[in-house]
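K.L.:
predicted model, plus sequence, below.
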Amino acid sequence: MNLDWIKVRSVLTPDRTALVDPLKKIECTYKDLNVRAENLAHYLRQQGVVKGDRVALYAPNDLSYFDVLLACIKLGAIFIPLNWRLKPIEIKRVLENAEPKLILHASQISERLSFVEASLLSLDVDSKKYNDICDSSTHVEFQSESLELDTPVMLIYTTGTTGDPKGAIITHNGMVNNSMNTIMSWNITHDDVTIASAPMFHIAGLSGIIIPLLLIGGKVIINRFFDGVHTNELIKQYKPTMLFMVPTMYYGLISAENFSKSNLKSVHTFVAGGSPPLKGVVNYFVKEKIPLINSYGLTEAGPNNFKLTSETALQQPFSIGYPSFFVEAKIVDENNEEVEQGQIGELLLAGQHTFKGYWNKDEETQKAFLGAYVRTGDLAKRDENGLYYIVDRKKEMIITGGENVFPSEVEEVLNANPYVKNSVVVGYEHPRYGQSVGAALIYDGDSSNIAELEQHAYANLAGYKTPKQYLFLETFPVNSVGKIDKREISRLLNELSVIKINL
């Protein structure tokens, strides 16, 4: 089967602009993009890459993501976008599992690959050699491999809560079905334009909106590194019609010194995903009557599983909406029985868009499924109107003295206090109760006198749910994918607890 969709798109709309890389001052039509991929496919084949081989890319957001992905599709190879925020030892673990044939890399960050065997480091994507290889002025047509729909197209690595890297196998079928679901749910057309700010080593950054938009013939502006001021300038210059960013990016955008609501007038669809909504961001969008759609997904089930209308996004700004086209969702209890409306359980997802399993990890793959359903590990509930809400991560639920505490419930109460700008609630070790409830706060009040805050918590929560320890921070620590690092917050609370006991 011919799954080389960029070649088809290059025939249908050869002269439409596909990608703009402002930093490198490169603008590609769909014809250019196909030629670059075919040129690179010839090079990779000359280096010995064949169908089924893995080809890794270690780079920030860059035109090379599309060159390498599309070249791999032509070859039948498997694309691995590596997380450049990982520490060398973490990258090493990923590479030991994936065993790529070649690693392409950006010169700016290549020193982090010093431990990698030199023969694997095939090509610097910032080099003249790379530009010459991909140069669309020279072209020899490439005969693409015939592939089945269940052939792997990408390995996206996720560490989850264990720290052990797992390569989620994304098939052509999964990638295309996620894209079709997204196009229909968000009404994407070939006239749409987006700015790619979310890191493209992440499933949300690459498949959340970029691949769907390219499939339908739209335009993507590449934002190499996110910065609120710079992104505001890109928005003013390129006038995107759709934006997908993680909540912390939206916060950086609207709090930047050059932000103005008028900057956003070209955008008809705002989508947030990759982490839970932020209080300050939600409050701004609701106040300005701008719908902000919460996208829900995970590496194993694609970034977009639910759909939400603009009207509902304003009325229920913390909902993820209704299951999208061709997505089946259900919520189950600890016995894998479906719960009743309003009850909390684990969210399961099924459909043609889900992943195939973990690379070389059969036992982990079996744990990830319940029949045809992917276990998300997220606790959710469904209201009387059929709207879904994410309550918590199943593994982040705090069990204190035998009682279950959902961190999101405590965070909601704390965030209602006018001095709390944001909160993160986690469990920390307790010698008697196993775990106690702790809270990290970004706090505008006097942290030496929190009696009012404690009274507020006790007035709105059962005693066992109230934080027994507070950690005051200027910013929350983040992990390698830019999400709040709850394990680090828990570690800091554990240290604080030990100090108090010693005193």
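P.N.:
Received the coordinates, thanks. What you see is a predicted model, and the numbers here were worked out from it, not measured in a lab.

K.L.:
CA atoms for contacts and neighbours, from now on please.
P.N.:
Fine.

K.L.:
quick one, what contacts Asn131?
P.N.:
Val125 (C-alpha atoms under 8 Å, 6 or more residues apart in numbering).

K.L.:
residue boundaries of the strands in the stretch 301-450 of the chain?
P.N.:
306-307, 322-323, 328-332, 345-350, 369-370, 373-382, 388-393, 398-400, 403-405, 420-430, 434-443 (DSSP state E, counting those that start in this stretch).

K.L.:
closest one to Ser260 among those?
P.N.:
Closest to Ser260 of the strands of the stretch 301-450 of the chain is strand 420-430 (C-alpha to C-alpha; 21.2 Å).

K.L.:
so for the closest one, what gets flagged as buried?
P.N.:
Neighbour-count burial for strand 420-430 flags 420-429 (criterion: 16 or more other C-alpha atoms under 10 Å).

K.L.:
coming back round to it: for Leu104, find the nearest of the strands of the stretch 301-450 of the chain.
P.N.:
strand 373-382 (31.6 Å).

K.L.:
on contacts alone, who are the packing partners of the closest one?
P.N.:
strand 345-350, helix 362-368, strand 388-393 (3 or more C-alpha pairs under 8 Å, 6 or more residues apart in numbering; DSSP states H and E).

K.L.:
let's bring in a second model and compare:
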Amino acid sequence: MTSTIDQSLRWWADKIPGNRAIVVGADVTTYGEFEQWTARIAMDLRARGLKAGDRVPIFAPNSMLWCAAALGVIRAGGTLVPLNYRYTQEEAISVAADCTPTMIYVGGDKAGMLAGRGYTLLPIEDVAALRQGEPVDFVGDHDPDAVTVIGYTSGSTARPKGVMLTHRTMLGYALEAVINYPEHQMGATAINVAPLYTSAGTVQLVEFLNLGMTDFIEADFDAERALRLLIEEKVQIFGGVPTFWERIAACPGFAEADLSHIKWAAVGGARVPLALLETWRSKGVILRQLYGLTEAGGNSSVMPASEAVEHPEQCGRGGIFTKHRIVDENGEDVPVGTPGEIILRGPGVMIGYWNNPEATKDAFFGDWLRSGDIGVMDAKGNMQLVDRLKDIIISGGLNIWPLDIEAVINEIDGVDEVAVIGAFDEKFGETPMAIVHARHPIAASEIVDHCNTRLANYKVPRYVVVQQEPLPRLATGKISKRDLKQRYKDAHLTLEKVR
């Protein structure tokens, strides 16, 4: 595949100029308008000195301006770096230092967080002035293998890892999607509820634009508004973490709503209660388990609708181009039904981690990406996710690395050791829980207060246990999180939240 995202957008602007491309609340842009708008942004960036490959982060909340700035960066030949808008100042500075940006789009209440650091800051509001103007003829002459997006997967206290995706990667991902899921086609409507700074948000934005679809983007998730959108716009495609589906199902009016127009409904990021599957099935909507990770470009497998009812716990067997295997620690295939690490390869897989060759090397068995997740596979090749090898916590669809939180808590005087695990949470699916071994009494509130100054809000533990005895360990000497997860599996029933 030798096409680029710039070429794809120009194609759709010529083919369906009047079709809606992106809708954010009352703000609507068509493919024709969006192509011209992002062309002007690209020309503006080049006039400011942007060169091919220069990194341009966006540190702003979801908005139409975010979408325009992002595609403007890509079309200009720059590398888009979506910055987590919930970062603290320290986290944002750390990631910015790693990607060494040429300029940064900033907006919202954190616009000044990176000021005075030597960066060229561009108010994202300024791209609004480029929405209208004289017609321009802009063609981005890009290498299909140029890095077009760097999506960071962790925070500042462990070394951030920037997943590198190229034009070829992102277009290959979109092409496979339209083959695997025919519902993803020109003119189809989809809701994108994920924050744009996440891989789900950015990848879906680019995927839907590459396929000529209409992308309804939420500035922030509101269940009642999402339900109205599903009904009024007869949205056909919707995917998200279980929390989104649960909150919509709890809305007044859900029972009477006609949702039969939803053709592709996928859920992932956390275990899905059977009751939730039945609730949506009663509406004629089959929730299909998906599997994916940022390093794979997004979703790498979705359970076929014809099999999802009988096997709701499984997440499919990949796609026409993307294949999965279950292997042991040496990368050798394990027997059917035996737990092992999920590895995969396909067009959406990253080319590596930015500025981190050691982590890139560790992420692959040959040309197979190591997921860090434990799964089992049946005789047909359908997978079921068993556990997370890397101990990642997924809260409300956001990835949280326990190592980030543990490093911050270890800064507190008197803390000997700490382990952070995921505890069940009714609203977010799971939430961080810290188990601390301390030399002298430490109040849980002290730990939370310290975390609040160093971590984004969603990373701060909602449950804290301070104990005098050491934490359980494996024979290797490592803390046994398996034992802790078992001991505190009912934390949401037996402990009080500390915040």
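P.N.:
Received the coordinates, thanks. Keep in mind that what you see is a predicted model, and the values were worked out from it rather than measured.

K.L.:
if you skip the residues just before and after it, what's nearest to the residue nearest the centre of structure 1?
P.N.:
Among the residues of structure 1, the one closest to the centroid is Ala204, at 3.6 Å (C-alpha atoms, centre = their mean). Closest residue to Ala204 of structure 1 apart from its sequence neighbours, by C-alpha to C-alpha, 6 or more residues apart in numbering: Pro303 at 5.2 Å.

K.L.:
alignment lookup: the one you found to structure 2.
P.N.:
Counting by TM-score structural alignment, Pro303 of structure 1 lines up with Gly298 in structure 2.

K.L.:
neighbours around its match, how many?
P.N.:
Gly298 of structure 2 has 22 neighbours, counted by other C-alpha atoms under 10 Å.

K.L.:
again with Ile393 of structure 2
P.N.:
Ile393 of structure 2: 25 neighbours (other C-alpha under 10 Å).

K.L.:
before we move on, what about Ala444 of structure 2?
P.N.:
Around Ala444 of structure 2 there are 18 residues (other C-alpha under 10 Å).

K.L.:
what about the nearest residue to it once chain neighbours are set aside, which helix or strand?
P.N.:
Closest residue to Ala444 of structure 2 apart from its sequence neighbours, by C-alpha to C-alpha, 6+ apart: Val464 at 5.9 Å. Element membership of Val464 of structure 2, judged by DSSP states H and E, is strand 463-467.

K.L.:
and Gly151 of structure 2, by the same measure?
P.N.:
strand 147-152.

K.L.:
what's the average distance of that strand to structure 1?
P.N.:
Comparison of strand 147-152 of structure 2 with structure 1 after fitting gives an average deviation of 0.4 Å (mean C-alpha distance after the TM-score superposition for structure 1).

K.L.:
in structure 1, what residues pair with that strand?
P.N.:
Aligned by TM-score structural alignment, strand 147-152 of structure 2 falls on residues 152-157 of structure 1.

K.L.:
how near is the nearest residue to Asn479 of structure 1 once chain neighbours are set aside to Tyr389 of structure 1?
P.N.:
Nearest non-adjacent residue to Asn479 of structure 1, counting by C-alpha to C-alpha, 6+ apart: Asp485, 5.0 Å away. The spacing between Asp485 of structure 1 and Tyr389 of structure 1, counted by C-alpha to C-alpha, to the nearest Å, is 22 Å.

K.L.:
which of these two has more neighbours?
P.N.:
Taking neighbours as other C-alpha under 10 Å, Asp485 of structure 1 and Tyr389 compare with Tyr389 leading, 22 against 15.

K.L.:
circling back: how near is the residue nearest to Ala204 of structure 1 to Ala272 of structure 1?
P.N.:
11 Å.

K.L.:
shared neighbours, those two?
P.N.:
Joint contacts of Pro303 of structure 1 and Ala272 (C-alpha under 8 Å, 6+ apart) are Ser295.

K.L.:
now Ala372 of structure 1. Nearest residue, chain neighbours left out?
P.N.:
Ala350 (6.0 Å).

K.L.:
doesn't Glu328 make contact with the one you found?
P.N.:
Yes. The criterion here is C-alpha atoms under 8 Å, and Ala350 of structure 1 meets it with Glu328 at 5.0 Å.

K.L.:
pick out whichever of the two has more residues nearby.
P.N.:
Ala350 (21 against 16).

K.L.:
residue in structure 2 paired with the more buried one?
P.N.:
Looks like Ala350 of structure 1 aligns to Arg345 there (TM-score structural alignment).

K.L.:
with distance to Arg224 of structure 1 added, can I get the helices and strands packed on strand 373-382 of structure 1 in JSON lines?
P.N.:
Converted to JSON lines, these look like this (distance: least, C-alpha to C-alpha, whole Å):
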{"stretch": "strand 345-350", "distance to Arg224 of structure 1": "32"}
{"stretch": "helix 362-368", "distance to Arg224 of structure 1": "33"}
{"stretch": "strand 388-393", "distance to Arg224 of structure 1": "30"}
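
K.L.:
now, the most widely separated pair of the buried residues of strand 420-430 of structure 1?
P.N.:
Lys421 and Glu429 (25.7 Å).
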